[in-house]
Structures are given as structure tokens and as C-alpha cells.
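Q: pasting the structure only:
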């Protein structure tokens, strides 16, 4: 047996919690994290005395020194282990992997993993910052990098706006049915094509929301969850990561991502393949990111996404429902952890738009401009 396969179903997500999403003036990231963590503990049916590790993703728009320790104090905890981590939107999956490693080596027994940010009501300038020496040529904003990636994908594979629309329409349809979503407006193909250009060839509806909010989960061993009487633990089947340090201009390719490495590790650990996945929650900061992730995960061949996704394949009544609570394009742009929470709901059978008889859910997290990637595979809590 491969060493990683022995970890399959040994660990669970025991609890989930989140705040409202959208514009939340007057809230600090500490208060949002605290609210989400309280929700996750209540969902797990445990008190905070069961927690001895706190891992938090660094707030993107409001970085603070020793933020992990400040959060632990706000929670009224003195954990054995904790701190803040930054891999952009991939940090959430990375922190689950760190928590599992820490528990496996006896450093802690149960971990809170959380993230909160306030770019909507606070400072969103981090997303518009200049990008290195190339800023003198107009290289500003996160969108600029993804626009370049999309342009390259169009050149190499003939990708069309209609292909990207399939992703936007699925996320927006599902978000419109989610009472907690920030943007609850469905999107038609004609509306997508009429959407104004933000940074050519990216349209407005290719770009995710800017959102305030917080989210949290509890990770522990499956046997500990049983002994504590956790009511709805969801097993972790596989996890994988990948990253590159290269900036866009220095990369050998712009159309293959670290999703290849991350998913290969996750699938191997889970003993599964793309054909075994019933529902996906894919990081859709921009539609091209989701398109390339699905290609690199092996759901469809490179350059054939449009034909593969046709006919509503990614929608709730399709073959592979994606972002069933709305994703970053509709539920909240607060990156990553909400996708994991929706994956947990799907595996519990409690999602707002529930995929019938779903056994396995794959979740992607991504950071930077295709710099980091995390893949998580969850199993049905009923086995």
C-alpha cells in the first residue's frame, strides 16, 4: 500500500461555519474569523476546549504581523500549535494538509482552520497593485495576468467566449438559488456576451466578486470524531498540492497549471479517477482558471472544453455539477474555504442544491496567478 493511501478516511472535516458574505462595514477580520469558528465548533457539537491548534489564512487585504496569535487570543484559546499561512487562495487546502501532518506526528489533536477578509468594505487595492518591473508597461492588477493566460489559451486552442460562458452561467445559476450568495442573479449566454470588457479578453462576468466574509472548518481524526460524538463528520479521501515560483513572463507554458501535480497526488491517495467524481467545487476567480483546472484534472482533453461542457454538463442537472452554491463568481469572492464548506454539505446530503446520490466531491483551491494549487477529495459521510 502506498503510504499516502493509508491516510484515506483517517481524517475528517468535523464542523463547518461561515458568516454572511458581501459588504459588511464595521467588521474586522478577527471578528469575522471568530464568528465563523464559533459556527464550526457548534456544527461539530464540540467546545473550544477540544481544539489545540489554530491555522488561519493571512487576510489578503489587511495583513498583520503575528495574526495567528492575535486570532487565538480573540478566540480565547492557547493552542499548542498555530499561526498564519499565505499561499493565496490555495492556502486553505494547504492548511488542511498541515493540520493532518501535525496531528499525525502528535503535535495536536484537533485544528480550527479559518479565513476572513474585508476587501469589499475595506481596502481592495492589493488586487490592483503594480506587478514588478513590468508595471511601467501597464502591468497592474490580478486580472492582467489572467487576461494574458486566457489570450494564450485562445491562441493555442481556439477557446471561445461561449466556452467560458458555460462556467459563468453554471456558477450564476447555482448562486441565484443560494439564499446566502452575494450575487443572486442568473446569467444567460446573451447577457454574458453583452457583458462589458474589463481587461480584454476578460469580460465582467468572467471575473469573481470582491467580498467581505469569514469561514472555518474543524479537522480531526475520524476515531476522535466518533469518540466526541461529532454528528456529521465528512471523510477526507485525498489531498495534493503543487506550486511554481515563476512569474508569468518566465514560465515555459501559460496553459498548463499546478492542478496537474496537485490532482495526481490527491487522486492517488484517494484511489480514484476523474470518472469517479460526482460533483466538483472549482476555484473560479476567473472563468479561464476553472476551465484550465478541469482540463488539467483530466475531466476533458486540452482544447476540447467547449464541446465537453455543452448542454449544461456543469449545471445542477448535468453530468458533473460544478460550484453548487455559486462559487467565487456568485456566492462570494472570499477565496477558497467556502468551496470546501459546500463540498462538505454535498457529502452530508444537506446542500441547498443537492446532487442526488453524490459519493465523492473534488474541490480545487488556487492562489496568485496560477502560482499555487490545492486539491481536496471528500467522501460521502455515509460510506
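A: Arrived safely. What you see is a predicted model, and the numbers here were worked out from it, not measured in a lab. Residues are numbered from 1 along each chain as shown.
Q: all contacts plus neighbour counts: C-alpha atoms, from now on.
A: Will do.
Q: contact partners of the helix or strand harbouring residue 291?
A: Following DSSP states H and E, one finds residue 291 within helix 287-296. Helix 287-296 has contacts (C-alpha atoms under 8 Å, 6 or more residues apart in numbering) with 146, 149-150, 164-165, 167-168, 206-207, 255-257, 259-260, 282-284, 300-302, 305, 364, 370.
Q: need the next SSE after that helix, C-terminal direction.
A: helix 305-309.
Q: quick one: list the elements packing against that next one.
A: helix 161-176 (3 or more C-alpha pairs under 8 Å, 6 or more residues apart in numbering; DSSP states H and E).
Q: buried stuff in the helix it packs on?
A: Within helix 161-176, the residues that count as buried by 16 or more other C-alpha atoms under 10 Å are 161, 163-176.
Q: what's the angle between it and helix 287-296?
A: 100 degrees (axes from the mean of the first three to the mean of the last three C-alpha atoms, to 10 degrees).
Q: after helix 161-176, which helix or strand is next?
A: helix 189-194.
Q: tell me the buried residues in that next one?
A: Quick answer for helix 189-194 (16+ other C-alpha under 10 Å): residue 192.
Q: one step back: ChimeraX command to pick out the buried ones of the contacts of helix 287-296?
A: Buried residues within the contacts of helix 287-296, by 16+ other C-alpha under 10 Å, are selected in ChimeraX with:
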select :146,149,150,164,165,167,168,206,207,255,256,257,259,260,282,283,284,300,302,305,364,370
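Q: so what's the closest residue to residue 153 other than its chain neighbours up against?
A: Spatial nearest neighbour of residue 153, excluding adjacent residues (C-alpha to C-alpha, 6 or more residues apart in numbering): residue 255 at 5.9 Å. Residues near residue 255 by C-alpha under 8 Å, 6+ apart: 149, 152, 153, 292.
Q: let's verify the residue lying farthest from the centre of the chain: helix, strand, or coil?
A: In terms of distance from the mean C-alpha position of the chain, residue 136 ranks first, at 32.2 Å (C-alpha atoms, centre = their mean). Counting by DSSP: H, G, I helix; E, B strand; the rest coil, the backbone at residue 136 sits in helix.
Q: structure B:
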């Protein structure tokens, strides 16, 4: 008998937990390669979970520098998995991997999975997302003849449409960058710190109208890894487990010229589905980690995930609502705008959510954080993935 989708949702709800996490080389890794920084993060996450490399039988990763990246990385760190996956949907991949990991562990294909990512486009030797070499590997036939400066040009197009259609202002977009910097100033690991005002954002060098450099994510080195286990085994480790209650993934286009509505993303579907699978309402979410490659991203995602109405995202983020001390903490590590962005970001959003739910974030800790929403974005608003994490298995 074929299982119904609802049956699988029930079977996967809360069936896995993140039991270990680590980052390495955030900022400038001093000339190390992507393999080297990844290896450090992987070993750190495995130790945090109280395991050894020999106990890891599942391995998942996605990279920008090799078509067989997951095989190359596993070889480098000495892991021989009996289950592996290298689903590559851009920056949303590592959130999406949680859905696959839950299915694999539930099916008995493996027990202990490492999910990892790292790159060193700033100071090391790896292919960054915006390099000429990367662009040649990933042609956009309907856009390349016009020689856009991607990804900023494509995201700027979405921002301009949102401003035209809903009256979103430059000051409101700048507020996203200012909030991110305020969180980064509380995070010892963040790469970019210091005071940043709305005026600073607006007056900076323009990259692609309406964006200035402060509207655009960093280019840094950095690696992160998490360990995922069956929920029943999660309490065996030394650190508090964080349970994965529900994950959803969707993608509708690759090139932004094929996006049906420049102001609506597939996050509208993934947010609704992830919350339903988790059995959690938006009012129960204590902290959000949203992919902020550009300042328009959190505006769109807050709308599409249902935290405000479509067109109200600009006003929603103004006046410090998502900043430290605000009503809805967003990107508490400083995000891709001020903490870390080595080509793809969602791994670091996951790790920040885990640290918040463990209560391990020091001065940036969100008091009483018990449930987190993490949202990943890939391509040019192309692929979306949402997951709900919790301190408690529900």
C-alpha cells in the first residue's frame, strides 16, 4: 500500500535532532582551502556531538568548486558513509538537507549524518559564487546577453519592483542592514562590526541601483557543520539536542527573468508547509534566521512566511523591530550582511539557531528562545527551504 503524504509528514515530525555544530575560519581563513576549513568544522561538530569519525555513516554537502564535492570532502576528512547526498539548490541546500536526512534516518539508511559546507572566496583557494569561472559554469541564456552584474543586478530588480509596487523605501531596506550590524556587534565571530546608520547605508558606494555596498552580503571565508541523529538517540551526547520538527522545500525558477512575480517567492509555500508539518504557529516562533544575501531578502521572506502582509515588509522591519531588543529577533549572528557569507549562507543560519536554542549566544542571546524558524534561499530567489527547530521534541 502506498503511504499518503500526510503519513510521511507524521513519521518525519521530530524524528531527528541536531546534536553537534561548529564553525571555522569565519572572515579570512588565512589562505586555507575550502577543504581545510570544512574539515575543521566537521571535526568540531562531531566532537560537539560526542561522536568519533568512525561513527559517522551519513554525509551530506553541497559545494561551488567541484561536481563531486561530497565525495571529495568525505575522502579528505576520512569518512566512508553508507548514505550520502549532494543536493545542490544553492544557499537553500543545507536547510533542504534536513528533510532528506530525516527520511534517510527514518528509513534506517544511516544513523549519524554530518551536513557540512565551507568555502574560502576571500582569502583562500575556492571558486566564489560570483567569479568569472563560476559564471561560465552556470550560464543564464535569457540574461547573459545583457551582461548583468549578478547576483546583485537580479536582486536589485526585485527590490525596485517591490519599491514601485508597494512604496517600500530605501530607508526601510537600509534598516535591514543596520539591524544586522547591531546583532553582529554582539557576536565575537562576526566579520564586519562597527557603527552603521541609515545614512551610512544610503551614502555608500552604489553597486546596483537601489543597492549600495551595505545592502549586499559580505564575501568571506568560513565553514560550518552539523551532526544529525535520530531523536531517540539525541540525548546520548554531551550537548543539548535541538529537534527538527518540520522542513519544506520548493523551487519555481532558476533565472529571475522566469520568475512569475518579482515580489513573491516560494517561501510562501515552504513556510506554510514547514509550520504545518511541525505543528507550530507563527506566534510560537521566538527567533528567525533568514537568508539575507541582500536587504530585500528578509523583507520578502517576512511577507511570504506570513509574519506580515504582502507589501508591508518594509514598514515591518523599520524602527528596530528585527534588531536587538526588537519584537521579532531576526539574524541574531549578524547574518550574511555583517557576519559571514562564503558563497552560500544557510548552514550558518542553522548553526546560529541551534546556538540560540541551546542558550549559548552570550550578549546576543534571545531570552527564552525555544522555537526557531530557519529559512534558506538559493539562486536568484529561486529555491526556498524552511525548517522549524525546537528545544523540545513535540
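A: Structure received. None of the values given here were measured: they were computed from a predicted structure.
Q: care to give me the TM-score?
A: Laid over one another, the chains give 0.94 as their TM-score (TM-score structural alignment, normalised by the length of the first structure), with 379 aligned residues with a C-alpha RMSD of 1.8 Å.
Q: just confirm the residue nearest to residue 153 of the first structure is within a helix.
A: No: under three-state DSSP, residue 255 of the first structure falls outside any helix and is assigned coil.
Q: quick one: map it onto the second structure.
A: Matched to the second structure by TM-score structural alignment, residue 255 of the first structure sits across from residue 263.
Q: for residue 294 of the second structure, see how far away its match is.
A: Residue 263 of the second structure sits 14 Å away from residue 294 of the second structure, going by C-alpha to C-alpha, to the nearest Å.
Q: picking that back up, how close does the residue farthest from the centre of the first structure get to residue 202 of the first structure?
A: The span separating residue 136 of the first structure from residue 202 of the first structure equals 21 Å under the rule C-alpha to C-alpha.
Q: now swap in residue 53 of the first structure and tell me
A: In terms of C-alpha to C-alpha, residue 53 of the first structure sits 41 Å off from residue 202 of the first structure.
Q: same thing with residue 223 of the first structure?
A: Applying C-alpha to C-alpha to residue 223 of the first structure and residue 202 of the first structure gives a distance of 47 Å.
Q: check residue 338 of the first structure too.
A: Distance, residue 338 of the first structure to residue 202 of the first structure, by C-alpha to C-alpha: 24 Å.
Q: how about the secondary structure of the counterpart of residue 240 of the second structure in the first structure?
A: In the first structure, residue 240 of the second structure lines up with residue 232, judged by TM-score structural alignment. Three-state assignment for residue 232 of the first structure (three-state DSSP): coil.
Q: contact partners for residue 232 of the first structure?
A: Here residue 232 of the first structure is in contact with 14, 15, 44, 348, 381 (criterion: C-alpha under 8 Å, 6+ apart).
Q: do the same with residue 200 of the first structure
A: Neighbour list for residue 200 of the first structure: residue 147 [criterion: C-alpha under 8 Å, 6+ apart].
Q: and it? What does it align with in the second structure?
A: Match for residue 200 of the first structure (TM-score structural alignment): residue 209.
Q: now swap in residue 10 of the first structure and tell me
A: Aligned partner of residue 10 of the first structure by TM-score structural alignment: residue 15.
Q: again with residue 293 of the first structure
A: Match for residue 293 of the first structure (TM-score structural alignment): residue 301.
Q: what about its match, how many neighbours?
A: Residues lying near residue 301 of the second structure (other C-alpha atoms under 10 Å) number 29.
Q: look up how far residue 54 of the second structure lies from it.
A: For residue 301 of the second structure, the distance to residue 54 of the second structure - C-alpha to C-alpha - is 39 Å.
Q: what does residue 48 of the second structure give?
A: 15 Å.
Q: and for residue 201 of the second structure?
A: Taken as C-alpha to C-alpha, the span from residue 201 of the second structure to residue 54 of the second structure is 48 Å.
Q: tell me which residue of the second structure matches up with residue 26 of the first structure.
A: Per TM-score structural alignment, residue 26 of the first structure is aligned with residue 31.
Q: pretty sure its match is touching residue 125, no?
A: Yes: contact criterion C-alpha atoms under 8 Å: residue 31 of the second structure and residue 125 qualify, at 7.0 Å.
Q: next, work out how far apart the closest residue to residue 311 of the second structure other than its chain neighbours and residue 156 of the second structure are.
A: Residue nearest to residue 311 of the second structure in three dimensions, not counting chain neighbours: residue 166, with 5.1 Å by C-alpha to C-alpha, 6+ apart. In this view, residue 166 of the second structure and residue 156 of the second structure are 15 Å apart by C-alpha to C-alpha.
Q: compare those two (neighbour count), which wins?
A: Per other C-alpha under 10 Å, whichever of residue 166 of the second structure and residue 156 has more neighbours is residue 156, with 22 against 15.
Q: and the more buried one, helix, strand or coil?
A: helix.
Q: mind checking what it lines up with in the first structure?
A: Using TM-score structural alignment, residue 156 of the second structure pairs with residue 147 in the first structure.
Q: next up, the contacts around that match.
A: 199, 200, 201, 202.
Q: one more pass at 6 Å, please.
A: residue 202 (C-alpha atoms under 6 Å, 6 or more residues apart in numbering).
Q: with residue 81 of the second structure instead?
A: 57, 58, 59.
Q: for residue 163 of the first structure, same thing?
A: Residue 163 of the first structure makes contact with residue 306, according to C-alpha under 6 Å, 6+ apart.
Q: residue 83 of the first structure too?
A: Residue 83 of the first structure makes contact with 55, 68, according to C-alpha under 6 Å, 6+ apart.
Q: that one belongs to a strand, doesn't it?
A: Yes: under three-state DSSP, residue 83 of the first structure sits within a strand.
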